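Colleague: would you be able to build a 3D model of this:
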Amino acid sequence: MPSSARSGSTQLRLQQVSLVSGIGSQCLLQDISCEILRGDRIALIGPSGAGKTSLLKLLNRLSEITQGQIYFGDREIRQIPVLQLRQQIMLVLQESKLLGMTVREALMYPLRLRGMECSQMQQRVEEWTERLHIPLEWLDRTELQLSVGQRQLVAIARAMVAQPEVLLLDEPTSALDAGRAAYVVSVLSDWAKSGQMTILMVNHQLELAEQFCTRVLYLQQGNLAQDLDAEKADWNDLKQTLIQAEAEIAKEWE
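Modeller: Here you go, the predicted model:
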């Protein structure tokens, strides 16, 4: 854990978490231990193949750990029914699907699962489409009528409509233009600052990560190499470390 004082209760606790791929018995994550506090805004960074997406998938049981324990509050996550866990810990992947729904239906779907009244669902959808500047004409479109960037924005809106306790984002702005990406990250950051949500975000755009996060977890070769307070992090050094690591990976593929 970073050395500076951090407030808030522990929300997620990882104890010597490892993940081994079933194909070739490749170790994707090894002995990851850390605590995530309520309200943390974490930038999860590292070179390609470091295990960032694998770690996110473990936290809402899209994948299952091979060894170790992950606690959500005082419960080990494997003791929590998957549907219940994913309503509280939501993952937005880089390429999200609408599963044949219109945008409106997709935004309302997680609220229907919670049994929310129609008027409340409509109010929540209106609130977040307005906040994220999603045009009303998108609401009746299907997945095939949206660009990759538009689908990313809708996937983020769907998560924010659901308002989980923990939001996991895997390169959520990779297909957005720079201006919209910065705006979306600022909206997410403001919401987290209000104490409404804890966010872990994988993002190769370190400029956005620096503006967003309170904390940096740097993964390399499946290990947690650094756990830093964002205010004390040397972002230029992190950038150079990342560039060098990516270059070494590229050489291995030559």
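Colleague: hey, let's count contacts and neighbours off CA atoms from now on
Modeller: Fine.
Colleague: contact partners for residue 93?
Modeller: Going by C-alpha atoms under 8 Å, 6 or more residues apart in numbering, residue 93 touches 169-172.
Colleague: okay if I get these as TSV plus neighbour count and secondary structure?
Modeller: Below are the contacts of residue 93 laid out as TSV (neighbours: other C-alpha atoms under 10 Å; DSSP: H, G, I helix; E, B strand; the rest coil):
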residue	neighbour count	secondary structure
169	23	strand
170	21	strand
171	19	coil
172	24	coil
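Colleague: one more to line up against the first:
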Amino acid sequence: MREAKFELKDVTLKRPGRNAAGEITTAVILNRITTSFPRGEITAVLGPSGSGKSSLLRLLNRLEDPASGQIILDGDDLRDLDIFTLRRRVGMVWQLPTLFPGTVLENITYGPRLRGIAPAQARARAGELILMVGLATDLLERPADSLSIGQQQRVSLARTLANDPEVLLLDEPTSALDPTAAANILHLMVDLKSRLGLTLIFVTHILDQARQVADAILFIHHGEVVEAAPARGFFTAPRDPRSQLFLAGQLGG
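Modeller: Model prediction:
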């Protein structure tokens, strides 16, 4: 049995909303989710738009807390962990790269500098990381906003990796990229898993991406887990009729 990095036990997420009459109500975004994410593997989170995929990632980084249930990281309840420590251990990369004003070097060394790492050591680490994500070291002195979107996304990854995370959460990380840049990010994800042993959890709406890189699939619909399975089994013999409809492009939100 594969060891779990993250476990969710009966997790429900609610948010304020309004009904058709404009009255304030409560919307259930995720409903009694019980699942796990294997350590050292890539899990793709799939489902139609509005299923709660990105909301699930937000819970894993405590950008939101569930209304009920328990989220466990390596045996520890997320609520018992220091929030800053948690976000170093669990890094997040968004759809669009969110870089700070300043140089690429300043972006990548931001986290280490906050932790009191010596400037020379932080710079050396930045040089290693920019090479790891497939960029040249001469970009370190460039303004971050002068790079292409694909390059910025790699710098965003390097900045996250500078915190030495154990888990990477990626929310549609290739949605703003051209096909070549998207392929580079997917290759990098596989490389990070094999080289660093990272656990990666990524949301994508592109099934071919999940087929290419995922070890496991979590398929959710209307805020509920429909199927959690090894990727090969999910794509070749999905068990649930809703999974079958989704793979055939016939399942709406």
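Colleague: ok, of the contacts of residue 93 of structure 1, which one's closest to residue 250 of structure 1?
Modeller: residue 171 (20.4 Å; C-alpha to C-alpha).
Colleague: thought that closest one was touching residue 200?
Modeller: No - if you go by C-alpha atoms under 8 Å, residue 171 of structure 1 and residue 200 don't touch, sitting 10.6 Å apart.
Colleague: could you measure from the residue most central in space within structure 2 over to residue 141 of structure 2?
Modeller: Residue closest to the mean C-alpha point of structure 2, counted by C-alpha atoms, centre = their mean, is residue 169 at 1.9 Å. Per C-alpha to C-alpha, to the nearest Å, residue 169 of structure 2 is found 27 Å from residue 141 of structure 2.
Colleague: please apply the same query to residue 18 of structure 2.
Modeller: 48 Å.
Colleague: one more: residue 234 of structure 2?
Modeller: 45 Å.
Colleague: and residue 129 of structure 2, by the same measure?
Modeller: 14 Å.
Colleague: more neighbours: those two, which one.
Modeller: Per other C-alpha atoms under 10 Å, whichever of residue 129 of structure 2 and residue 141 has more neighbours is residue 129, with 23 against 12.
Colleague: now that one: how far from residue 162 of structure 2?
Modeller: 7 Å.
Colleague: hey, where'd the helices end up in structure 2?
Modeller: Counting by DSSP state H, one finds helices in structure 2 at the ranges 53-60, 83-89, 104-108, 110-114, 119-132, 149-161, 179-196, 207-213, 231-236, 241-247.
Colleague: make JSON lines from these and add distance to residue 4 of structure 2 to it.
Modeller: Below are these laid out as JSON lines (distance: least, C-alpha to C-alpha, whole Å):
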{"stretch": "helix 53-60", "distance to residue 4 of structure 2": "14"}
{"stretch": "helix 83-89", "distance to residue 4 of structure 2": "15"}
{"stretch": "helix 104-108", "distance to residue 4 of structure 2": "29"}
{"stretch": "helix 110-114", "distance to residue 4 of structure 2": "27"}
{"stretch": "helix 119-132", "distance to residue 4 of structure 2": "27"}
{"stretch": "helix 149-161", "distance to residue 4 of structure 2": "21"}
{"stretch": "helix 179-196", "distance to residue 4 of structure 2": "15"}
{"stretch": "helix 207-213", "distance to residue 4 of structure 2": "19"}
{"stretch": "helix 231-236", "distance to residue 4 of structure 2": "16"}
{"stretch": "helix 241-247", "distance to residue 4 of structure 2": "23"}
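Colleague: and the ones you listed: which comes nearest residue 39 of structure 2?
Modeller: helix 179-196 (10.1 Å).
Colleague: what's the average distance of the closest one to structure 1?
Modeller: Superposing on structure 1 and averaging over aligned pairs (mean C-alpha distance after the TM-score superposition for structure 1), helix 179-196 of structure 2 comes out at 2.2 Å.
Colleague: other SSEs contacting that helix?
Modeller: Here helix 179-196 of structure 2 touches helix 149-161, strand 199-203, helix 207-213, going by 3 or more C-alpha pairs under 8 Å, 6 or more residues apart in numbering; DSSP states H and E.
Colleague: what does the longest one contact?
Modeller: Helix 149-161 of structure 2 is contacted by residues 91-93, 96-99, 104, 107-111, 126, 129-130, 132-135, 144-145, 173, 176-178, 181-182, 185 when judged by C-alpha under 8 Å, 6+ apart.
Colleague: and that helix with helix 179-196, angle?
Modeller: Counting by axes from the mean of the first three to the mean of the last three C-alpha atoms, to 10 degrees, helix 149-161 of structure 2 lies at 20 degrees to helix 179-196.
Colleague: report the angle between helix 149-161 of structure 2 and helix 119-132.
Modeller: Using the same axes, to 10 degrees: helix 149-161 of structure 2 against helix 119-132 is 130 degrees.
Colleague: how much space is there between residue 130 of structure 1 and residue 194 of structure 1?
Modeller: 19 Å.
Colleague: neighbour count winner among those two?
Modeller: Set residue 130 of structure 1 next to residue 194 and count neighbours by other C-alpha under 10 Å: residue 130 wins out with 13 against 9.
Colleague: quick one: contacts for the more buried one?
Modeller: No contacts exist for residue 130 of structure 1 under C-alpha under 8 Å, 6+ apart.
Colleague: distance check, the aligned partner of it in structure 2 against residue 183 of structure 2.
Modeller: Superposed on structure 2 with TM-score structural alignment, residue 130 of structure 1 falls opposite residue 131. In this view, residue 131 of structure 2 and residue 183 of structure 2 are 17 Å apart by C-alpha to C-alpha.
Colleague: for residue 86 of structure 2, same thing?
Modeller: Using C-alpha to C-alpha, we find residue 86 of structure 2 at a distance of 29 Å from residue 183 of structure 2.
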